[in-house]
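Visitor: Pasting the sequence and the predicted coordinates here, then a few questions.
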Amino acid sequence: MRLENINKVFGKRHAKAMALLEQGSSSEDITSETDCHVALRDINLTIPSNGIYCIMGLSGSGKSTLLRHINRLIDPDTGTVWVEDVDVTALSIPDLQKFRQKRIAMVFQHFGLLPHFTVLQNAEFALRVRGVPKHERAEQARYWLNEVELSGYESHYYDELSGGMRQRVGLARALAAGTDILLMDEPFSALDPLIRRKLQTLLLDLQDRLNKTIVFITHDVEEARILGGTVALLNQGRLVQSGSLDELATHPADDYVSSFMSVATESA
């Protein structure tokens, strides 16, 4: 997976902001002159297949925005997203819908479940959208609910579940979709530490068997280390360094990386 020359600006005076961006103006000057926000700036990143890759950064660094470019929930202003030989940015809307259904599933920070659906109906939702027959999609959903330790809760509703259980439903839904790419946007950040560690272990156990390409958003260095330690670090919409956490700690690209890793080490 490759993201090439990705730029994204939000705001009403978008054309002016993009012109300033192309001229090399700083993000601060662009905001001052146009009241627009430069969310991503000249992102070039290669994400390896069949592993867990963490995108990190402080709040507002652009990591969730970057994640949403992969499945085009957000379109880039400039640049290209490649998934193997597919130019995702060039897909028509119908082709994009098919691509999402077959290739990419997503787990959201705030669960993204449908409250009027049961656990089973939520878990099979992606298959339902794809047109999979009712019996087959229910069978797949039950299998993955069992894998995330929710067998027996199929008929329960959203308000009957704890936060950890809701997130496991979201994970089961993504896994039931059967895609080879899984996008995870800080999925465990709202959970208490014990449940969070349990779900991290569950994800690692599943990944050992499934060998998917997982792009995982987090601001927690320890979580990134648990999940494999291969990261890209963003700061104010820029990619400042990528590699292993050990590389970032021993050979930081700039003072921001050094400070980020030092604070993380002190709080560990």
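Guide: Now that the structure is in, tell me what you want to look at.
Visitor: Could you use CA atoms for every contact and neighbour count after this?
Guide: Noted.
Visitor: what helices or strands is the strand or helix carrying residue 120 leaning on?
Guide: Using DSSP states H and E, residue 120 maps to helix 119-123. Judged by 3 or more C-alpha pairs under 8 Å, 6 or more residues apart in numbering; DSSP states H and E, helix 119-123 is in contact with helix 134-147, helix 163-176.
Visitor: Kindly recompute the last result at 10 Å.
Guide: Judged by 3 or more C-alpha pairs under 10 Å, 6 or more residues apart in numbering; DSSP states H and E, helix 119-123 is in contact with helix 125-130, helix 134-147, helix 163-176.
Visitor: how near is the residue lying farthest from the centre of the chain to residue 140?
Guide: Distance from the C-alpha centroid of the chain, by C-alpha atoms, centre = their mean, peaks at residue 33 (31.5 Å). Distance of residue 33 to residue 140, given as C-alpha to C-alpha, to the nearest Å: 53 Å.
Visitor: do residue 262 as well
Guide: Relative to residue 140, and taking C-alpha to C-alpha, residue 262 is found at 44 Å.
Visitor: Give me the more crowded residue out of these two.
Guide: Shown here are residue 262 and residue 140; by other C-alpha atoms under 10 Å, residue 140 has more neighbours (21 against 13).
Visitor: ok, now which ones touch the residue lying closest to the more buried one once chain neighbours are set aside?
Guide: Leaving aside its sequence neighbours, residue 140 sits nearest to residue 176 (C-alpha to C-alpha, 6 or more residues apart in numbering; 6.0 Å). Counting by C-alpha atoms under 10 Å, 6 or more residues apart in numbering, residue 176 touches 105, 123-127, 137-145, 170.
Visitor: and the residue farthest from the centre of the chain, that's in a helix?
Guide: Yes. Judged by DSSP: H, G, I helix; E, B strand; the rest coil, residue 33 forms part of a helix.
Visitor: so it makes contact with residue 17?
Guide: Yes. With contact taken as C-alpha atoms under 10 Å, residue 33 and residue 17 are classed as touching, separated by 8.2 Å.
Visitor: okay, and the common contacts of those two?
Guide: With C-alpha under 10 Å, 6+ apart as the test, residue 33 and residue 17 both reach residue 27.
Visitor: before we move on, the earlier item: could you say which of the helices and strands packed on helix 119-123 is packed most deeply?
Guide: Highest mean neighbour count among these (mean count of other C-alpha atoms under 10 Å): helix 163-176, with a mean of 25.
Visitor: how far off helix 134-147 does that helix point, in degrees?
Guide: 130 degrees (axes from the mean of the first three to the mean of the last three C-alpha atoms, to 10 degrees).
Visitor: here's the one I want to compare it with:
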Amino acid sequence: MSAAVDFQNVDIVFGEEQRRSLEMIDRGASREEILAETGSVLGCAGANLTVETGEICVLMGLSGSGKSTLLRAVNRLNVPARGKVLVRDGERMVDVVSADEKTLRHIRQTQVAMVFQQFALLPWRTVEQNVGLGLELAGVPDAERRERVAAQLKLVGLDQWAKKYGHELSGGMQQRVGLARAFATEAPILLMDEPFSALDPLIRTKLQDELLQLQERLHKTIIFVSHDLEEALKIGTHISIMEGGRIVQTGAPEDIVLRPANDYVREFIANVNPLSVLTAWNVMRDRRDLDDAGGGWVWLDRRNTTRFRIDADGLVIGAERNGRPAEWVSCDDIEKLPPDAPQVFWAKAGTSLKTVMHAMHESQTAPVALFDEQSRFVGSIGVRDVLSAIIRR
């Protein structure tokens, strides 16, 4: 993978006394101390973060932690006092902090698009006119603009609403117009500043699902600001947690939940449901740790109720449960099975713990096998493994 955005030692200060403020930052002064002595507000200090191409990076923190401040440095809506913000432009990386006006305009028009919290739709324009606004400002010809707008409205399911005005749409539909407007520029980097926070919970959940579905097709690089931890755990490839203008921990969702860096992060995640983030990989027992049943067979559980026969390539060639031949089937196919068929469910590394537990329930606590992307058997998950993971969390 290659970096799409790279923050390097970024400091952002609002106020006149930037030099004194930077000196205090170097001494480790807090936001409160800087404000008291200089009257300047520390927006962000010493931010180092690399966002890889095609990932969703979620910036999190309490109100005033600096997450939106850092996001807006990507298109230089906030100007860093020090440091670099490198943004990919084809084969090169451009430092938007030092870029001239022409280069910055190019980055804003072609490489970075933004979705705002409050929709920001122009009420005198129709849906299609709002979606095409960025293209119009960029001087895209009318015919091409109409074609691209139509494609994006279809992508977000609003092609039948093209001639309507913003006030005729629900909040969720208005936010989808905002998404279409950002997508229409075809910019590879998308900045999303708490885009769903103003919506009702059910609508917010639906749009989160739609965003993930769109991401599977579009593979944008998304930097997403949120104060909702469940939302971050659901959509984020990586999460960066901020406190007082500083990044205190960055990692995959399960790393944040299982290995909090300090008391602030620990308190931040205290009420998260582990089922929303833990996966089969987090709770599995490696194949090498399972008991050998002889003759190429291996026990999946400590009670010796379920076993697999494995060939030299790691593929399953036989299964038994309670002494009877069994089929091995995906956790995703639970609803398709006849009720009396002996079966052993299997999952992939990224299968959610919630799905694994559903399979265990349906199979009356039988273990769940774990396969890799080449369908090779790599481990097993029993009830005790699940309980241990939840208790540790």
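Guide: Sure, I can see it. Only a predicted model underlies this, so the values are computations on that prediction, with no experimental measurement involved.
Visitor: hmm, back to that, okay, the helices and strands packed on helix 119-123 of structure 1 in a markdown table with distance to residue 230 of structure 1 next?
Guide: Shown next, in a markdown table, are these (distance: least, C-alpha to C-alpha, whole Å):
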| stretch | distance to residue 230 of structure 1 |
| --- | --- |
| helix 125-130 | 29 |
| helix 134-147 | 26 |
| helix 163-176 | 21 |
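Visitor: Of the ones you listed, give the one that comes closest to residue 58 of structure 1.
Guide: With C-alpha to C-alpha as the criterion, residue 58 of structure 1 lies closest to helix 163-176 of those, at 22.5 Å.
Visitor: counterpart of residue 105 of structure 2 in structure 1?
Guide: Taking TM-score structural alignment, the alignment pairs residue 105 of structure 2 with residue 97 from structure 1.
Visitor: Could you measure from that match over to residue 65 of structure 1?
Guide: 19 Å.
Visitor: These two: who's more crowded?
Guide: Shown here are residue 97 of structure 1 and residue 65; by other C-alpha under 10 Å, residue 65 has more neighbours (19 against 14).
Visitor: quick one: what helix or strand has whatever residue of structure 2 lines up with the more buried one in it?
Guide: The equivalent of residue 65 of structure 1 in structure 2 is residue 69 (alignment by TM-score structural alignment). Take DSSP H and E as the rule and residue 69 of structure 2 turns out to sit in helix 67-71.
Visitor: Could you do residue 46 of structure 2 as well?
Guide: strand 41-52.
Visitor: how about residue 222 of structure 1, what's its partner in structure 2?
Guide: Aligned by TM-score structural alignment, residue 222 of structure 1 pairs with residue 230 of structure 2.
Visitor: that older thread, the helix holding residue 69 of structure 2 vs structure 1, average distance?
Guide: Here the mean offset of helix 67-71 of structure 2 against structure 1 after fitting is 0.5 Å, by mean C-alpha distance after the TM-score superposition for structure 1.
Visitor: Would you map the strands across the stretch 151-300 of structure 2?
Guide: 189-193, 221-226, 238-243, 246-251, 285-286, 292-294, 297-299 (DSSP state E, counting those that start in this stretch).
Visitor: just so I know, which of those lies nearest residue 77 of structure 2?
Guide: strand 189-193 (11.7 Å).
Visitor: so the closest one aligns onto which residues of structure 1?
Guide: By TM-score structural alignment, strand 189-193 of structure 2 lines up with residues 181-185 in structure 1.
Visitor: Let me see the contact set for residue 169 of structure 1.
Guide: Counted by C-alpha under 10 Å, 6+ apart, residue 169 of structure 1 has contacts 107, 111-113, 119-120, 122-124, 141, 144-145, 148-150, 153-154, 158, 161, 163, 175.
Visitor: To which residue of structure 2 is it aligned?
Guide: So residue 169 of structure 1 corresponds to residue 177, using TM-score structural alignment.
Visitor: gap between that match and residue 6 of structure 2?
Guide: Relative to residue 6 of structure 2, residue 177 of structure 2 is positioned 29 Å away (C-alpha to C-alpha).
Visitor: Residue 55 of structure 2 too?
Guide: In terms of C-alpha to C-alpha, residue 55 of structure 2 sits 13 Å off from residue 6 of structure 2.
Visitor: again with residue 379 of structure 2
Guide: From residue 379 of structure 2 to residue 6 of structure 2 the distance is 37 Å (C-alpha to C-alpha).
Visitor: Also residue 298 of structure 2?
Guide: From residue 298 of structure 2 to residue 6 of structure 2 the distance is 47 Å (C-alpha to C-alpha).
Visitor: picking up where we left off before, the residue farthest from the centre of structure 1 matches what in structure 2?
Guide: Using TM-score structural alignment, residue 33 of structure 1 lines up with residue 37 in structure 2.
Visitor: cool, residue 237 of structure 1 as well?
Guide: Alignment note (TM-score structural alignment): residue 237 of structure 1 maps to residue 245 of structure 2.
Visitor: Equivalent analysis for residue 251 of structure 1, please.
Guide: So residue 251 of structure 1 corresponds to residue 259, using TM-score structural alignment.
Visitor: Checking my notes, residue 21 of structure 2 in a helix, right?
Guide: Yes. Assigned with three-state DSSP, residue 21 of structure 2 falls within a helix.
Visitor: Could you find the closest non-adjacent residue to it?
Guide: What sits nearest to residue 21 of structure 2 in space, not counting adjacent residues and going by C-alpha to C-alpha, 6+ apart, is residue 34, at 6.1 Å.
Visitor: how big is the offset of the host helix or strand of the one you found relative to structure 1?
Guide: For residue 34 of structure 2, the host element (DSSP H and E) is helix 31-38. For helix 31-38 of structure 2, the mean deviation from structure 1 after alignment is 1.6 Å (mean C-alpha distance after the TM-score superposition for structure 1).
Visitor: by how many degrees do that helix and strand 41-52 diverge?
Guide: Going by the same axes, to 10 degrees, helix 31-38 of structure 2 makes 140 degrees with strand 41-52.
Visitor: and helix 31-38 of structure 2, what other elements does it pack with?
Guide: If contacts are counted by 3+ C-alpha pairs under 10 Å, 6+ apart, helix 31-38 of structure 2 sits against strand 3-14, helix 18-26, strand 41-52.
Visitor: returning to what we had before: distance-wise, check the residue farthest from the centre of structure 1 relative to residue 9 of structure 1.
Guide: From residue 33 of structure 1 over to residue 9 of structure 1 (counting by C-alpha to C-alpha), the distance is 13 Å.
Visitor: tell me the contacts of residue 50 of structure 1?
Guide: Counted by C-alpha under 10 Å, 6+ apart, residue 50 of structure 1 has contacts 180, 181, 207, 208, 210, 211, 212, 213, 214.
Visitor: What residue in structure 2 is paired with it?
Guide: In structure 2, residue 50 of structure 1 lands on residue 54 (TM-score structural alignment).
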